[in-house]
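Engineer: next comes the sequence, and after it the predicted model I'd like to discuss.
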Amino acid sequence: MDILIAETKEQSNDALAVRYKVFVEEQNVPEEEEIDQYEEDAIHFVAYDGGTPAGAGRIRIQDQTVKVERICVLNAYRGKKVGQAIMKKIEETSKERGFNQFLLNAQTHAVPFYKRIGYQVTSGEFMDAGIPHVQMKKRI
């Protein structure tokens, strides 16, 4: 599995296609909420399995904190540590750029995944796009 920072239009489109499949088609998130005004400012990541997009995510820098967003893995690749590989690449890339604080809003079903990689819940439950979430943070 290769995790790349999307540097070409094709890679960016691959990231968006994975996100569309997971969030819009599977989870019924409205497209206008999934694709937002931050797309151009974000750094996008794509997981490839031999050239086939398998997962995606993005980050935005807010002050000295990395806001991790839109982490998703296609159904066929779930349980194969793709999400973990994306998060590792995000954290490594961020650390190389001088950032060590991370913030994300996790769907509640994904909390155990994020806890396993060192994130801690820092809020009560709230709704986002009709899906229950909690805020989580990590410092490396």
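Structural biologist: Noted; the coordinates are in hand. Numbers count the residues shown, from 1 in each chain.

Engineer: okay, CA-based contacts and neighbour counts for the rest of this
Structural biologist: Fine.

Engineer: and the helices in the chain?
Structural biologist: With DSSP state H as the criterion, the chain has helices at 9-19, 31-34, 82-96, 111-116.

Engineer: wait, which of those helices is closest to Ile140?
Structural biologist: helix 82-96 (8.1 Å; C-alpha to C-alpha).

Engineer: now do the buried residues in that closest one.
Structural biologist: Going by neighbour count (16 or more other C-alpha atoms under 10 Å), the buried part of helix 82-96 is 82-87, 89-91, 94.

Engineer: put this beside the first:
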Amino acid sequence: MRIGRAEDDAARQACFDIRRAVFIEEQRIPEGEEWDAHDATCIHYLAEDATGPVGTARLIAKGQRAKIGRVAVMPSHRGTGLGAQIMQAVMDDAKAHGFARAELEAQVYAIAFYERLGFVAEGPDFDDGSGIMHRVMRAEL
């Protein structure tokens, strides 16, 4: 398994293809909610194995905070620990680049997953516009 920054157009497109499959097609998030201006400026991460691209995440720099989002794993690789590996790679990269804290907006069903990675839920649940309830979570890096 290789997890790293998506450095070229082909790697970024692979990230977008995974997000389309997981969020738009599988979770039925409206296309207009999935894509935003941050996609052009954030850091995208791609997980690949011998079969090809299998997972992704992105990081938006907000001062000393790294906002992690769009974490997605293809159905064929769920339950393998890949989601945790992606998150650890993103958090390690963020720390290496001077970020002091990570934050994210977790889908409520995934809160326990992020808690195992050291994140703490804060505030009330909210609908981010996709129709799926979320909660803000933070972790020190």
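Structural biologist: Yes, it's here. In this text the structure is predicted, and so the values were computed from the model without any measurement.

Engineer: would you turn the helices of the first structure into CSV with distance to Gly50 of the first structure?
Structural biologist: Output for those, formatted as CSV (distance: least, C-alpha to C-alpha, whole Å):
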stretch, distance to Gly50 of the first structure
helix 9-19, 13
helix 31-34, 26
helix 82-96, 13
helix 111-116, 25
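
Engineer: give me the outermost residue of the second structure relative to its centroid.
Structural biologist: Within the second structure, the residue lying farthest from the chain centre (C-alpha atoms, centre = their mean) is Ala50, at 21.4 Å.

Engineer: which position in the first structure pairs with that one?
Structural biologist: In the first structure, the residue matched to Ala50 of the second structure (TM-score structural alignment) is Gly50.

Engineer: and the residue nearest to its match when sequence neighbours are not counted, what does it touch?
Structural biologist: Using C-alpha to C-alpha, 6 or more residues apart in numbering and skipping the chain neighbours, the partner closest in space to Gly50 of the first structure is Met1 (7.2 Å). The neighbours of Met1 of the first structure, taking C-alpha atoms under 8 Å, 6 or more residues apart in numbering as the test, are 47-50, 82.

Engineer: for those, name the two members farthest from one another.
Structural biologist: Using C-alpha to C-alpha, the pair of the contacts of Met1 of the first structure lying farthest apart is Gly50 and Val82, separated by 13.1 Å.

Engineer: what about the strands in the first structure?
Structural biologist: With DSSP state E as the criterion, the first structure has strands at 2-5, 43-49, 52-62, 65-73, 101-107, 120-121, 126-128, 131-139.
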